[in-house]
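>>> predicted model follows, preceded by the sequence.
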Amino acid sequence: MEINYKNIKVIGFDADDTLWVNETYFREAEEAFCKLLSEYETPNKIDQELFKMEMNNLNLYGYGVKAFVLSMVESALELSNNNVSNITIEKILNIGKNMLNKPVELLDGVEDVLKELSKKYRLILATKGDLLDQERKLEKSGLTNYFHHIEVLSDKKEANYSKLLSHLDVEPSQFLMIGNSLRSDVLPIVNIKAHAIHVPFHTTWEHEVVAPEEHNNDHLTLNNIKDILKYLS
């Protein structure tokens, strides 16, 4: 299926694991958490219970490191029958602080792509997560000047994108979203008749995994963000 991008005026970029490394740090944090709770359960069970807690808390806490830390604390209390020590709780909090203080590592080719596309298109950043943390990462990234608009969404569903496009005064047919998540950056976009390009990251959060039957062919998938320039110039 050939997809035509000639009418595109605005290009949206996801942030985490599209522009810079993110999920890798969560995986490292999960491993550290499992070690802290190893006297209570197996690593596999701890992982399962933490993910379940994250899903239960999603509507209350939203996305991001702070929400993740709260879920780790709750999981630790639950897995230990409220016997977890204050020292362990402090170590869990420090896992979160270390995540928030991580350097921003841009993915290969990101700045070159933004520099080139910004000459012709209006670029926006459309991400979800904690506002303060995302602002911090964007500032550290050095990419702020490439974007005409920054939007930190509470979620990335069809209604969120439709509201964003209305705010930007752009038709769906004129909008292209680029991101690493089929669930968040691609499927909601094609469902509102806009365009999407999927650039997978090597590690995907379980919540963002899409079952094969949910896939469709109404988008382009590229191995590297630099390949976008073959289709947009």
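Received it, and whenever you're ready, just let me know what you need.
>>> contacts, neighbours, all on C-alpha from now
OK.
>>> what segments of this protein are strands?
Here the chain has its strands, by DSSP state E, at 10-13, 122-128, 149-153, 175-179, 195-198, 220-221.
>>> which of those strands sits closest to E135?
strand 149-153 (8.8 Å; Cα to Cα).
>>> return the distance of the closest one from the chain's centre.
Computed by Cα atoms, centre = their mean, to the nearest Å, the chain-centroid distance of strand 149-153 equals 13 Å.
>>> could you do stretch 9-16 as well?
On Cα atoms, centre = their mean, the centre of stretch 9-16 falls 12 Å from the chain's centre.
>>> top helix in this protein by residue count?
In the chain, taking DSSP state H as the definition, the longest helix is helix 43-61.
>>> excluding its own residues, what touches it? List them.
Around helix 43-61, the neighbours that count as contacts under Cα atoms under 8 Å, 6 or more residues apart in numbering are 30, 34-35, 37, 67-68, 71-72, 74-75, 79.
>>> need those residues in JSON lines with neighbour count and distance to N145, can you?
Formatted as JSON lines, these follow (neighbours: other Cα atoms under 10 Å; distance: Cα to Cα, whole Å):
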{"residue": "E30", "neighbour count": "20", "distance to N145": "34"}
{"residue": "C34", "neighbour count": "21", "distance to N145": "40"}
{"residue": "K35", "neighbour count": "14", "distance to N145": "41"}
{"residue": "L37", "neighbour count": "19", "distance to N145": "43"}
{"residue": "A67", "neighbour count": "18", "distance to N145": "29"}
{"residue": "F68", "neighbour count": "23", "distance to N145": "30"}
{"residue": "S71", "neighbour count": "23", "distance to N145": "34"}
{"residue": "M72", "neighbour count": "27", "distance to N145": "35"}
{"residue": "E74", "neighbour count": "18", "distance to N145": "39"}
{"residue": "S75", "neighbour count": "23", "distance to N145": "40"}
{"residue": "L79", "neighbour count": "19", "distance to N145": "45"}
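>>> this is the comparison structure:
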Amino acid sequence: MARNLTTIGFDADDTLWQNERFFRLTQERFAALLKDYADGDHLHDRLLAAERRNLGHYGFGIKGFTLSMIETAIEVTDQQVPASVISELIAAGQEMLQHPIELLPHAREAVEEIAASHRVLLITKGDLLDQERKLAQSGLGDLFDGVEIVSAKTRTVYEDIFTRHGNGAAEAMMVGNSLRSDVKPAIEAGGWGVHVPHHLTWEVEHDEPPENAPRYRAIDDLGALASLVNEIG
């Protein structure tokens, strides 16, 4: 019998494991280091602007975030930032790159259950070495039929991945916490997009849900994914 779904793609950060929480903790450390130069809200806005500005140079991930913190520190101090502060920011970035992985609720069970009946892919963006490290530490690596670490998630990227690893986007589903990166472009490619919200989402990933899209779904957590996949067929 023909099936509507043959391939399920999973986002990684803040879908399968914690990520944004560590960025927020580091931002608090950043604000504390520079409290004599600017208040927290101003620093947040300046850092976010630097991150947006630098995405085209550094891409997504901790290394680009660290460089954006350093750039912001130089800007808000009129190039007077102490070397000790720069050193602390570098150390903070290095600590983030070494932080143990914390799986989100139902992550392992969801991937295991789906992998028993469908082709499963990990599709994530960010720094290659860091994403490989997190996948290895997660203990989920052997469950995936393919892993794609990309610089951006767009309609054409999903079309390519689901064609190379499956039967095309029409028989594929993408599951993730970002409406902008995981859900909308997957639907635009012709697949299903499932939003699994995380209580912390980077502002750059904010977007409005595509409520009128027939292939859009939202679930509270990954514990509801297997039933949704079975329902679609």
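Received, thanks. Bear in mind that the values here come from a model prediction, so they are computed numbers and not experimental data.
>>> related to what we said a few turns ago, average gap between the longest helix of the first structure and the second structure?
Its matched residues in the second structure lie on average 0.4 Å from helix 43-61 of the first structure after superposition (mean Cα distance after the TM-score superposition for the first structure).
>>> what number of residues lie near E111 of the first structure?
17 (other Cα atoms under 10 Å).
>>> in a markdown table, list the strands of the first structure along with distance to V210 of the first structure and mean neighbour count.
Converted to a markdown table, these look like this (distance: least, Cα to Cα, whole Å; neighbours: other Cα atoms under 10 Å):
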| stretch | distance to V210 of the first structure | mean neighbour count |
| --- | --- | --- |
| strand 10-13 | 20 | 22 |
| strand 122-128 | 18 | 21 |
| strand 149-153 | 20 | 16 |
| strand 175-179 | 14 | 24 |
| strand 195-198 | 13 | 24 |
| strand 220-221 | 14 | 18 |
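>>> format these as TSV; extra columns: distance to K137 of the first structure.
Output for the strands of the first structure, formatted as TSV (distance: least, Cα to Cα, whole Å):
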stretch	distance to K137 of the first structure
strand 10-13	14
strand 122-128	12
strand 149-153	12
strand 175-179	17
strand 195-198	22
strand 220-221	26
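>>> how about the nearest residue in space to Q79 of the second structure that is not next to it in sequence, what does it touch?
Distance criterion Cα to Cα, 6 or more residues apart in numbering; nearest residue to Q79 of the second structure, sequence neighbours excluded, is A73 at 7.9 Å. A73 of the second structure makes contact with 34, 79, 81, 86, according to Cα under 8 Å, 6+ apart.
>>> for the contacts of helix 43-61 of the first structure, work out which two are farthest apart.
Largest pairwise distance in those, by Cα to Cα, is 20.1 Å, between K35 and A67.
>>> thinking again about what came up before, most neighbours among the contacts of A73 of the second structure, which one is it?
I86 (19 neighbours).
>>> can you tell me how far the residue mapped onto that residue from the first structure is from A76 of the first structure?
With TM-score structural alignment defining the correspondence, I86 of the second structure maps onto I89 in the first structure. According to Cα to Cα, to the nearest Å, I89 of the first structure stands 8 Å off from A76 of the first structure.
>>> on that earlier part again, so the match of I86 of the second structure sits against V73, correct?
Yes - if you go by Cα atoms under 8 Å, I89 of the first structure and V73 touch, sitting 6.6 Å apart.
>>> and I192 of the first structure, what does it touch?
Residues counted as contacts of I192 of the first structure (Cα under 8 Å, 6+ apart) are 158, 162, 172.
>>> at 7 Å instead, please
The contact partners of I192 of the first structure, by Cα atoms under 7 Å, 6 or more residues apart in numbering, come to 158, 172.
>>> quick one: what's aligned to it in the second structure?
Looks like I192 of the first structure aligns to A189 there (TM-score structural alignment).
>>> closest one of the contacts of helix 43-61 of the first structure to L107 of the first structure?
Nearest member of those to L107 of the first structure, counting by Cα to Cα, is E30, at 22.2 Å.
>>> tell me the contacts of the closest one?
Per Cα under 7 Å, 6+ apart, neighbours of E30 of the first structure: none.
>>> that one maps to what in the second structure?
So, by TM-score structural alignment, E30 of the first structure is matched to Q27.
>>> before we move on, what about W20 of the first structure?
W20 of the first structure maps onto W17 in the second structure, by TM-score structural alignment.
>>> what's the answer for V10 of the first structure, then?
In the second structure, V10 of the first structure lands on T7 (TM-score structural alignment).
>>> measure its match to Y158 of the second structure for me?
Look at T7 of the second structure and Y158 of the second structure: by Cα to Cα, they are 12 Å apart.
>>> what span of the first structure is stretch 134-154 of the second structure aligned with?
So stretch 134-154 of the second structure sits over residues 137-157 in the first structure, by TM-score structural alignment.
>>> can you check stretch 103-115 of the second structure too?
Under TM-score structural alignment, the match for stretch 103-115 of the second structure is residues 106-118.
>>> please point out which parts of the matching stretch sit buried.
Neighbour counts over stretch 106-118 of the first structure (16 or more other Cα atoms under 10 Å) mark 106-107, 110-111, 113-114, 117-118 as buried.
>>> now stretch 13-25 of the first structure
Buried, per 16+ other Cα under 10 Å, within stretch 13-25 of the first structure: 13-23.
>>> and these as JSON lines, adding distance to H167 of the first structure?
Below are the buried residues of stretch 13-25 of the first structure laid out as JSON lines (distance: Cα to Cα, whole Å):
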{"residue": "F13", "distance to H167 of the first structure": "16"}
{"residue": "D14", "distance to H167 of the first structure": "18"}
{"residue": "A15", "distance to H167 of the first structure": "20"}
{"residue": "D16", "distance to H167 of the first structure": "23"}
{"residue": "D17", "distance to H167 of the first structure": "25"}
{"residue": "T18", "distance to H167 of the first structure": "23"}
{"residue": "L19", "distance to H167 of the first structure": "23"}
{"residue": "W20", "distance to H167 of the first structure": "26"}
{"residue": "V21", "distance to H167 of the first structure": "29"}
{"residue": "N22", "distance to H167 of the first structure": "28"}
{"residue": "E23", "distance to H167 of the first structure": "29"}
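>>> I'm done for today, thanks for sticking with me.
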